[in-house]
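Enquirer: Let's see this in three dimensions:
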Amino acid sequence: MGTLEALLLGLQDATQPTMLLYCFIGVFLGTLVGVLPGVGAMAAISLLLPITYYIPSTAALAMLAGVFYGSQYGGSIASILLNIPGTPASAVTSLDGYPMARQGRAGVALFIAMSASFVGSILGLLLLATLGPVLSEIGLSFGPAEYFSLMLLGLIAASAVGSGSAAKSLAMVVLGLLLGMVGTDINTGLVRFNFGMPELMDGINLVALAMGLFGLSEVIASMRLSGGERRTPSFSLRSMLPEWLDLRRAVPAMLRGTAIGSFFGTMPGTASGLSPFMSYAVEKKLAREPERFGKGAVEGIAGAESSNSSGAMTAFVPTLTLGIPGDVVMALMLGAMMLHGIQPGPLMISENPVMFWSLVVSFGIGNLLLLVLNMPLIGLWTALLRIPFSMLYPAIIIFICLGVYSVNNNVFDVYVVAAIGVLGYGMSLLNFSPAPLLLGFVLGPLLEENLRRALLLSRGDPMTFIERPVSAGLLAVCLALLLWAAVSAIRGLCRQAHARRGGRVVP
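Expert: Sure, this is the predicted structure:
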């Protein structure tokens, strides 16, 4: 089946009224949670997971995906208008978006952000449609050894390449792997690490873990930092039209940002963390007047938003075709697929072509809906920011408790959410990122399964991971990433030592 025929097949399913309805709900809620500070895509997807049990699987995935890429644009609204990033990735947008708003050009900044988000999403979607079948064919040749090495690469990339301390990220990955081992052993059927609690025989609930880490902990942190109601600026739709000079600067930045976001989007664990910052750094490096950045440069907004959106689209490439999360949110999407009995991987395109291509087409429809919706609804989104925090956060906590209880109708899961929420808040105070923990939790059981399967097939010979060329190559990349992280840490310590002695700091 050719790509055009496959897209037409997906178009027939994606344009069904049910699919369109849930796609609309997803992008609407995604923009909403992106606008609200402290409420990100992870918390929203976690809250919606119990509801997806009663929705057809393809429509449920389209809705959850709409929340994901819808929040990419929604986060830029609060960043530009109030200098409050709705999502962590949108923090880069505020560097130049908020100064433009203070200059009375908030409408132009929002228009550039919306356009860049749409361009990045569509171009990233084209890469998903073209690269998906290619990666699927390559993945068909993978065995347990290759899958083990690939998942190990994803975990190491999440800790060694991600933002913050590599040691802390690696510790979070290990903690996630340990939490993933709780429950029944897949080979022997014996219960392990449940501490005598029968509720943990099936392991820790993924929904409870996600809600606690990214929902409750963020609510606690945001409640400490909130300051009541905020005033929002007002502007007309006519003021959103940019000048010719703005377009001449923004369009090349969109294309460069799309390329950067697409590259990092296909790399496990790095899409949302690195691509906006890399795009911003590239634009500042290429600019003839770099001193404009931080004072209202449209290139900074265009590059960051296009890289954000293209990374969100291409993050689905390894998730759908290889079963490896390309982003921290993709780890939860992977868990959602498994909850619906869908096994992402090389066989997904051949065994479920309608589902794969209808998802691809629904992503395009969702981005078109975002383009149409957000122009007239900007006033609504800014009005929502006037809701007092004292009313907003109790409602979120109630929804978290109701959502996690509805999964298994078990109060124990609510206790788990409370405990993990407190743990997540403590980790945030110590600058431990929860994202690697979730990646380790989702990939841990799959990593263990493929490790033990490969050793069973090789009769316990560990050389099977080195004798197979693809596996050996992936393990070499893992080793290179670990060495890179170690060298970077040593250089950082050396710089600090030079600074303390008052010597010259080597760049």
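
Enquirer: rest of the way, CA atoms for contacts and neighbours
Expert: Noted.

Enquirer: I'd like the distance between residue 496 and residue 167.
Expert: 17 Å (C-alpha to C-alpha, to the nearest Å).

Enquirer: actually residue 476, sorry about that
Expert: 20 Å.

Enquirer: now swap in residue 342 and tell me
Expert: For residue 342, the distance to residue 167 - C-alpha to C-alpha - is 34 Å.

Enquirer: Residue 471 now?
Expert: Distance from residue 471 to residue 167, by C-alpha to C-alpha: 25 Å.

Enquirer: One more sequence to fold, the one below, so I can look at both together:
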Amino acid sequence: MLDNILLGLSSFNSFSVCFALLIGALIGYVIGAIPGLGPTLGVSLLIPFTYAMDPISSIVMLVGLYVAAEYGGAITAIILNTPGTAAAVATAWDGYPLNLQGNGGKALNVSIVASGIGMLISSFMFLFTAVPLSEIALKLGPIEYFAIGLVGLSLASGLSANQPIKGAIAMGVGLVFAFVGLDPQTGVPRFTPSTEFFEGIPLVPALLGLYALSEVFIMLEDLHREKKPNVSLGGIFEVPMALFYQLKWVILKSTVIGYLVGVIPGAGASVASFLAYAEAKRSSKEPENFGKGSYEGVAASETANNSAVSGNLAPMLALGIPGSATTAVLVGALMVHGVQPGPLLFTKNPEIPYTILASLWFGVPIMVLIGLLGSKLWARFADIPVPVIAAIVAGLSLIGAYATENSFFPVAITVAFGVFGYLCRKADFPTAPIILALVLGEMIEVNLRRALIISDGDWTVFLTNSVSLILLVVSLLAFLLPALRLFRKTGRG
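Expert: This is a model prediction of the structure:
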């Protein structure tokens, strides 16, 4: 392991890799600070511009953007009460009241440093869990991989807020999209209206449509964003160390919560931040201050949503199962560069996961420094007129789609998925299960058919295999329990 860690660290001897991390962090702060964008959209937009880069530089840039964007939402949450990302909503509950009290600078300092500490600790948790997980995964066969894929899908659909049924429907739609193209075994075309679809639905244009272009349509419905008063940010460099000493247990607990939640496919940073905030309030000696201006609340939310990033990356790299919508996009980015996430990645291309790990270590001081020095600048991006943001995002989406194949077919896919994504969001259907199903669909189908070939068509092989049986039970419970809770809640109402 030590040799591979040194291999990852040595990647930063290259100026291009260091520069990629810096640029990714800068873009991430801008993306995170603009309400409505977020890391998934940012990574989707940036992928087409990494085609000419080597795989290591491109993935470092994308991970740097991911980390910085996850934090960037806290800046506008604290200063303007306008969370840049869903994961920063809980941050605004205490950050903005602190700002109104004249402590906005201190709140930003706490959020930035707590985020950095959470990211640093969780990166070591990633090191000591992802590698053993990949080693275990190497011993698994198609029977177990089919069950693992089902668990990923079931958790993603079941954790779709309070809409497990809509999440399951969205997952089913994503699976239908995943089956478009030539049959992987027989070569027979499936759901292919033209030859362009023989290779399946192109992932990057679909991502650009579902996340970027659909967001443009949403923006155009709200052209008059409410402006929030900008309170002075005095004291951003004047936070006493005694305050961080008081917050040490909150930061540590929130790091663990964030990482563990991040490992669960479909949960994501927003779920982690809400759970950590709730736990911090429950265990606080002054719970009455939460919602009125509590540094504990700010630290809990920001630590958790950043440590969830490391948790999201662990199943993506070790098993090939994305932990969130953003890591599903990162899977697509790796595939574009000829790298297949999964257990073999740590043996065939160890430079990729260990460079990602090193980028988390190098990225922490960069993120903290840029955040502290440029907080006022990042906050100004929230005041960019909505039509300007919409035009830029739309232009980048269509240009990026065209760049994937230098043809108008991916552009048409982007527009179609943009309209589809907009309709899903208007009907309150989550889009994350669609992307996760689109990514995992081929893995599930291929391993299902391999397992049946090995067993001569005996479907009971999934029940006689102990690992598969346990995973299938987990998958079934993940599907049913959220729906049962919803029905019980509806019945009581």
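
Enquirer: returning to what we had before: ok, residue 471 and residue 167 of the first structure, which is more surrounded?
Expert: Neighbours per residue, other C-alpha atoms under 10 Å: of residue 471 of the first structure and residue 167, the larger number sits with residue 471, 22 against 15.

Enquirer: Determine the three-state secondary structure at the more buried one.
Expert: Following DSSP: H, G, I helix; E, B strand; the rest coil, residue 471 of the first structure is assigned to helix.

Enquirer: For the closest residue to it other than its chain neighbours, give me its contacts.
Expert: Beyond its immediate neighbours in the sequence, the residue positioned closest to residue 471 of the first structure (C-alpha to C-alpha, 6 or more residues apart in numbering) is residue 146, lying 4.6 Å away. Neighbouring residues of residue 146 of the first structure by C-alpha atoms under 8 Å, 6 or more residues apart in numbering: 465, 468, 470, 471, 474.

Enquirer: where's the residue mapped onto residue 146 of the first structure from the second structure, which helix or strand?
Expert: Structural alignment (TM-score structural alignment) places residue 146 of the first structure against residue 144 in the second structure. Using DSSP states H and E, residue 144 of the second structure sits in helix 142-158.

Enquirer: cool, and residue 374 of the first structure?
Expert: helix 353-384.

Enquirer: following that helix, which helix or strand shows up next?
Expert: helix 389-408.

Enquirer: Can you point out the buried residues in that next one?
Expert: Residues 389, 393, 396, 397, 400, 401, 403, 404, 405, 407 are the ones in helix 389-408 of the first structure that count as buried (16 or more other C-alpha atoms under 10 Å).

Enquirer: Please apply the same query to stretch 49-65 of the first structure.
Expert: Neighbour count says stretch 49-65 of the first structure has 49, 50, 52, 57, 58, 59, 60, 61, 62, 63, 64, 65 buried, by 16+ other C-alpha under 10 Å.

Enquirer: How about the second one: what's its closest non-neighbour residue?
Expert: It stands for residue 50 of the first structure. residue 407 (5.3 Å).

Enquirer: what do we get in the second structure for that neighbour?
Expert: So, by TM-score structural alignment, residue 407 of the first structure is matched to residue 404.

Enquirer: Go ahead and confirm residue 172 of the first structure touches residue 439.
Expert: No - Residue 172 of the first structure lies out of contact with residue 439 (C-alpha atoms under 8 Å); the separation is 9.1 Å.

Enquirer: neighbour count winner among these two?
Expert: residue 439 (31 against 25).

Enquirer: Tell me which helix or strand the more buried one sits in.
Expert: Counting by DSSP H and E, residue 439 of the first structure is found in helix 435-457.

Enquirer: for the helix or strand that that helix is followed by, packing partners?
Expert: Scanning forward in sequence from helix 435-457 of the first structure by DSSP H and E, the next helix or strand is helix 464-467. For helix 464-467 of the first structure, the contact count by 3 or more C-alpha pairs under 8 Å, 6 or more residues apart in numbering; DSSP states H and E identifies helix 144-160, helix 469-501 as packing neighbours.
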